[in-house]
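*Asks:* sequence and predicted model, in that order:
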Amino acid sequence: MLSRSALSRGAQLAARTQGCSQLAQRRGYAAVASSAPSPLSFDTTEVTGVKVAARDSHGPTTKLAVVAKAGTRYQGSPGLTVGLEEFAFKNTQRRLALRIVREAELLGGQLLAYHTREALVLEASFLREDLPYFTELLAEVISGTKYSTHEYHEDVQRVLKLKQAKFAHDVSALALDAAHSVAFHTGLGASLYPTPSTPLKSLNEHTIADYAASVYAKSNIALVGDGASTAALHKWTEQFFESVPASPSGPAQLNTKPTKYHGGEQRTAHTAGNSLVIAFPGSSFGTFKPEIAVLAALLGGQPNVKWSPGFTLLSKAAASAPGVAASGTNLAYSDAGLLTIQITGAAASVRKAGEEAVKALKSISEGTVSKEDLTKAIAKAKFDALEASQSGVSTLLSAGSGIIHTGKPFQIAENVKSVDGVTADKLKTTAKSLIDGKATVAAVGDLNVLPFAEELGLKV
């Protein structure tokens, strides 16, 4: 890569600070004159075998992420995805972890690694001019990380135990995890984090290294840049990602079975609190359903305006059971979605709010939604989608996940147009199909009080 050794680190940072405001102004004026068709859309192409997506906001900072098909649905045994995540930005063939940290901090950058059910994300945030360095670093992390015994015992096991302990006392996370298990069984049904009772006998530095060799291949990754020009990102991708293997080279086999929705019920006793999840088949990345987006907005939960109970049905349901938090969300994945209603609070209040939530959903299926509430829900669905498309973690994740699973980024702006076409009749038909079908119900907490699916009037 280009050397920056001509200037000392201190001189570089001083010069950068002095010219920051002028740089931001120049780029700000350029943004106004941009002829890009949409500031929300990503330009996609393939560079040296790597799927690349770029969106230039013409700002002074950039976010760059490698999104890999390595979420928990793909791992062959529990803990592999978490283990691989914990090795990110550690020792590589060329750099020690200490050097990576010091160089990133000297450049004002931030490094982050996290995973979802479908993806492992290695993300870097930095000043725009440092794109070459961080592109090289991400390429080095996925192709040259050392999976040493020392780091495994010192870090991975420690982090796993901490996450297991935290997960075991989070009733909301446990209920949502249980809902996925009931809804999808394997694949998307795999636990996001291993529980304390999960056997981790096959988790060690060797199995993690084998998993990495199967995951970190050009066919399984996408490079997403937000705030980088297409030409610049292509240039540095071609230079630094050429050495990344074209196809998986490790012995570990990724679970690639298509998702199937099952539905059902699971109840878990717990003393740390109470949480109830009621879920139905939702909208996926591959097949966006605008009716589901509007239905999730209509269910809502949190008021949009302070001191107002809100127009959403779950906010009204929560008002009848003080002390509970209720929310409706569509969790989108590559080949499936889960429309969830999650309620947390005191057991009796959760039960009451759950009953009211199902009544509200049934009222939608009977066509009782007012024209005004439908208009508000459509507007909220559009706002939520466009807000999610702004620069941030969810943007990089959704774009990258879309590319590695469907071949193109999940373009929020395109889907917003279809939301305007949702009518009361379409919403009624969608809600009725959910109520008449198999639901997913997961209860965690005081099982003597929390309702069964049958008591809520749902089929499982």
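*Replies:* Yep, that arrived. Bear in mind that the values here come from a model prediction, so they are computed numbers and not experimental data.

*Asks:* hey, let's count contacts and neighbours off CA atoms from now on
*Replies:* Will do.

*Asks:* which residue ranges form the helices in the stretch 151-300 of the chain?
*Replies:* 157-168, 171-184, 205-215, 230-240, 290-299 (DSSP state H, counting those that start in this stretch).

*Asks:* now do the contacts for the closest residue to P281 other than its chain neighbours.
*Replies:* Residue nearest to P281 in three dimensions, not counting chain neighbours: L338, with 5.0 Å by C-alpha to C-alpha, 6 or more residues apart in numbering. Neighbour list for L338: A279, F280, P281, G282, S283, N330, L331, A332 [criterion: C-alpha atoms under 8 Å, 6 or more residues apart in numbering].

*Asks:* pasting the second one now:
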Amino acid sequence: MFSRIATRSYATSSIVKVTASEFATPVSKLEVIVKNAGSKSNLKSGVSHLLSNFNFLNTTSKSGLRLKRESELLGGNYKSYVTRDDIVLETQFLQQDLPYFVNALGSVLTETSFKPHEFTEGVLLQSLHEAQLAESNNSFKSLEKLHELSFRKGLGSALYYDGLNDISLDEVKEFASKVYTRENIEIKATGVVEKDLNSFLESSPFVLLKSGSKLSTPVKEYTGYSARIKAHGNSVATIGIPIKLQDLASYETLAAFISYKFPNSLFTTVTSKVLTYEELIKFSVIMFSRIATRSYATSSIVKVTASEFATPVSKLEVIVKNAGSKSNLKSGVSHLLSNFNFLNTTSKSGLRLKRESELLGGNYKSYVTRDDIVLETQFLQQDLPYFVNALGSVLTETSFKPHEFTEGVLLQSLHEAQLAESNNSFKSLEKLHELSFRKGLGSALYYDGLNDISLDEVKEFASKVYTRENIEIKATGVVEKDLNSFLESSPFVLLKSGSKLSTPVKEYTGYSARIKAHGNSVATIGIPIKLQDLASYETLAAFISYKFPNSLFTTVTSKVLTYEGAALFYVSVESSSAEEVSILIKSIAKDLKSNSGLSKFTKAAEFKAYSQGSIVSSFSNVKDSLPISKVNYVAAGNTDVLPYADEL
């Protein structure tokens, strides 16, 4: 449960401008924004991108590797990225480690070494890789060209370094000395006491920041131009208009009109929005105030959890507990039912609901997890009654029309399943659940068309799970008293009583599977675990993440998935190189079997758990080592190269 010290405070330290949101949360965040140092400020396109990728490398006081390792042990993380307006350095960490990360950020801005080998062997290659990755997406490519047509220079400059300009290390250093000054730095802090932050700033490398000129970039707009780009991949057509501040509200409304009139379809995406930039368009920031810290209550109908933050945008989640894929006698029923949500009801057509919601500025979605079915809506706070009624109507009045089932729900569900199955990481994790739990949590998450499921079976399942005992509501930005009042006069009152759902869990270890498939190779090790061992395995996951960091082309994922009454620890390695996957997964398997010294990774585990909403309440009794003899193993991709289970 979070408490808050103050609503929001704005202040400027004696060094740089500081904006602090003093929410007492376990995880804090600092953003250092180098104002107007983004791609628009470059005489040579790409300088900002290169400078951004130099951040968090070697400094005169600490190597980049040491900073990375120390941050990981503290459970924190950091990143640097470039926008058209700014360069942003961002860190997240446990609140008590604020002094360390203030010092780290200050050191980056004032003490970066700019080593030649880091530039040629790291920064240039990383920047080119990011540019190539972005350019492989035709939507990005189209938007880049649109900016060039609309602004030419400045905001029209390329966002990323593409290698076409010959940029030297000296040019990057010169740019850093120009932009890393007191006048251009702003700090945004969340979960931090402003007084403490200012105090730590005064005794950190931030005091070494020099004074300089405040940056600005002139903007000139152009219209009536076009470009055509022949490329592989999806086709994209984009229309754009550079606009003035005084017309912002009107164009936001026009964007909403376009989104309303031309909704997305199964295979086509229509995006309509206004992008705002510093010198071209400024907009006011809405200040949030909070009514109450947090409240938990149960209405006379269903269980309600309400977080009463007075924000303009509210959120409701209806969680149908234990109605997820684990509850299906036939795999896919939960997925099909989830895709029936928000279609026709006896009181309103699905199209009318969609149009009304869009006109109110709201949105909704339904999705299935292994545990639950979740219906989620976001809307302006004053429209709470409408969306309470809409959610209640979905649960109690859905029509289950035969044509919607055959022409919509089945096709949509198959499409989602095929999309997920095209990813070998998903495929591997699905198989790992099957090996670890067999039925229940081991059932397929999505409907794959292999089971013959009738409309009557979906309706029967809905009548079983859409009952008062199985429904929970989580609300954000909603006054609990109002919510309970609206529930009492909504279709939620039509919910019938029934049995509380539960699914037995049994764990299995020592099994393996191999899946030959196109795409990246993935090797995954998993262990089903008891909830009492959760903290220890969260720490083991942090240890693996620390010892086996991601590289440019290889991803190592180590985490614990928690479910109702069970959990699954897993480590996966993914790369285009099956040889690289094989080497890493063997090393990881060896370290899993001989793990020790886990207690020093508790802070890293604590940070990860808090930031991911884990149910772990304490890490005080973490075991220093975990006896691991048998695991489950899945190899997916190039199985001619990936090792067998007995080779780990």
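*Replies:* Alright, I've got the coordinates. These figures come from a predicted structure and were not determined experimentally.

*Asks:* superposing both, give me the TM-score.
*Replies:* Overlay of the two chains. TM-score (TM-score structural alignment, normalised by the length of structure 1): 0.59; 297 aligned residues with a C-alpha RMSD of 3.0 Å.

*Asks:* ok, back up a step: what's the closest of the helices of the stretch 151-300 of structure 1 to A68 of structure 1?
*Replies:* helix 205-215 (6.9 Å; C-alpha to C-alpha).

*Asks:* just the buried members of the contacts of L338 of structure 1?
*Replies:* Buried members of these, counted by 16 or more other C-alpha atoms under 10 Å: A279, F280, P281, G282, S283, N330, A332.

*Asks:* show me which of the residues you listed is closest to A232 of structure 1.
*Replies:* Top of the list for closeness to A232 of structure 1, among the buried ones among the contacts of L338 of structure 1 and by C-alpha to C-alpha, is A332 at 31.3 Å.

*Asks:* surely the closest one touches G282?
*Replies:* Yes. Contact criterion C-alpha atoms under 8 Å: A332 of structure 1 and G282 qualify, at 7.2 Å.

*Asks:* show me where the stretch 201-350 of structure 1 has strands.
*Replies:* 221-226, 264-269, 275-281, 325-332, 337-344 (DSSP state E, counting those that start in this stretch).

*Asks:* by contact count, what packs against the third one?
*Replies:* In terms of contact count using 3 or more C-alpha pairs under 8 Å, 6 or more residues apart in numbering; DSSP states H and E, strand 275-281 of structure 1 is assigned the packing partners helix 171-184, strand 337-344, helix 347-365, strand 440-445.

*Asks:* what do we get in structure 1 for A605 of structure 2?
*Replies:* In structure 1, no residue is paired with A605 of structure 2, using TM-score structural alignment.

*Asks:* for the nearest residue to A605 of structure 2 once chain neighbours are set aside, give its distance to T555 of structure 2.
*Replies:* Closest residue to A605 of structure 2 apart from its sequence neighbours, by C-alpha to C-alpha, 6+ apart: T539 at 4.9 Å. T539 of structure 2 sits 19 Å away from T555 of structure 2, going by C-alpha to C-alpha, to the nearest Å.

*Asks:* out of those two, which sits in the busier spot?
*Replies:* Between T539 of structure 2 and T555, T539 has the larger neighbour count (other C-alpha atoms under 10 Å), namely 29 against 16.

*Asks:* aligned partner of the more buried one in structure 1?
*Replies:* With TM-score structural alignment as the criterion, T539 of structure 2 pairs with nothing.

*Asks:* hang on, T539 of structure 2 packs against A609?
*Replies:* No. Using C-alpha under 8 Å, T539 of structure 2 is not in contact with A609, being 9.5 Å away.

*Asks:* coming back round to it: for the buried ones among the contacts of L338 of structure 1, please prepare a markdown table with the additional fields distance to Q157 of structure 1.
*Replies:* As requested, the buried ones among the contacts of L338 of structure 1 are exported to a markdown table (distance: C-alpha to C-alpha, whole Å):
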| residue | distance to Q157 of structure 1 |
| --- | --- |
| A279 | 33 |
| F280 | 35 |
| P281 | 35 |
| G282 | 35 |
| S283 | 36 |
| N330 | 33 |
| A332 | 31 |
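
*Asks:* and S204 of structure 2, what does it touch?
*Replies:* V102, N103, G106 are the contacts of S204 of structure 2 under C-alpha under 8 Å, 6+ apart.

*Asks:* inside helices: which ones of these?
*Replies:* V102, N103, G106 (DSSP state H).

*Asks:* what segments of the stretch 251-400 of structure 2 are helices?
*Replies:* 333-340, 350-359, 384-397.

*Asks:* A542 of structure 2 contacts A604, correct?
*Replies:* Yes. Contact criterion C-alpha under 8 Å: A542 of structure 2 and A604 qualify, at 6.0 Å.

*Asks:* more neighbours, the two?
*Replies:* Here A542 of structure 2 and A604 are compared on neighbour count by other C-alpha under 10 Å; more neighbours surround A542, at 29 against 26.

*Asks:* the counterpart of L169 of structure 2 in structure 1 - how many residues pack around it?
*Replies:* Under the alignment (TM-score structural alignment), L169 of structure 2 maps onto E205 of structure 1. Around E205 of structure 1 there are 22 other residues, counting by other C-alpha under 10 Å.

*Asks:* now do E205 of structure 1 against Q75 of structure 1, distance only.
*Replies:* 15 Å.

*Asks:* circling back to that earlier point, as TSV, the contacts of L338 of structure 1 with distance to H169 of structure 1 would be great.
*Replies:* Formatted as TSV, those follow (distance: C-alpha to C-alpha, whole Å):
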residue	distance to H169 of structure 1
A279	22
F280	25
P281	27
G282	28
S283	30
N330	24
L331	23
A332	26
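
*Asks:* Y193 of structure 1: which of these is nearest?
*Replies:* L331 (17.5 Å).

*Asks:* who's in contact with that closest one?
*Replies:* G282, S283, S284, G337, L338, L339, T340.

*Asks:* tell me the counterpart of it in structure 2.
*Replies:* Aligned counterpart of L331 of structure 1 in structure 2: L275 (TM-score structural alignment).

*Asks:* just to revisit the earlier point, lining up the contacts of L331 of structure 1 with structure 2, which overlap?
*Replies:* Among the contacts of L331 of structure 1, none is still in contact in structure 2 (both residues aligned by TM-score structural alignment, their matches' C-alpha atoms under 8 Å).

*Asks:* distance of the closest residue to L295 of structure 1 other than its chain neighbours relative to N91 of structure 1?
*Replies:* Counting by C-alpha to C-alpha, 6+ apart, L295 of structure 1 lies nearest to L427, which is 7.0 Å off, once chain neighbours are set aside. Per C-alpha to C-alpha, L427 of structure 1 is found 53 Å from N91 of structure 1.
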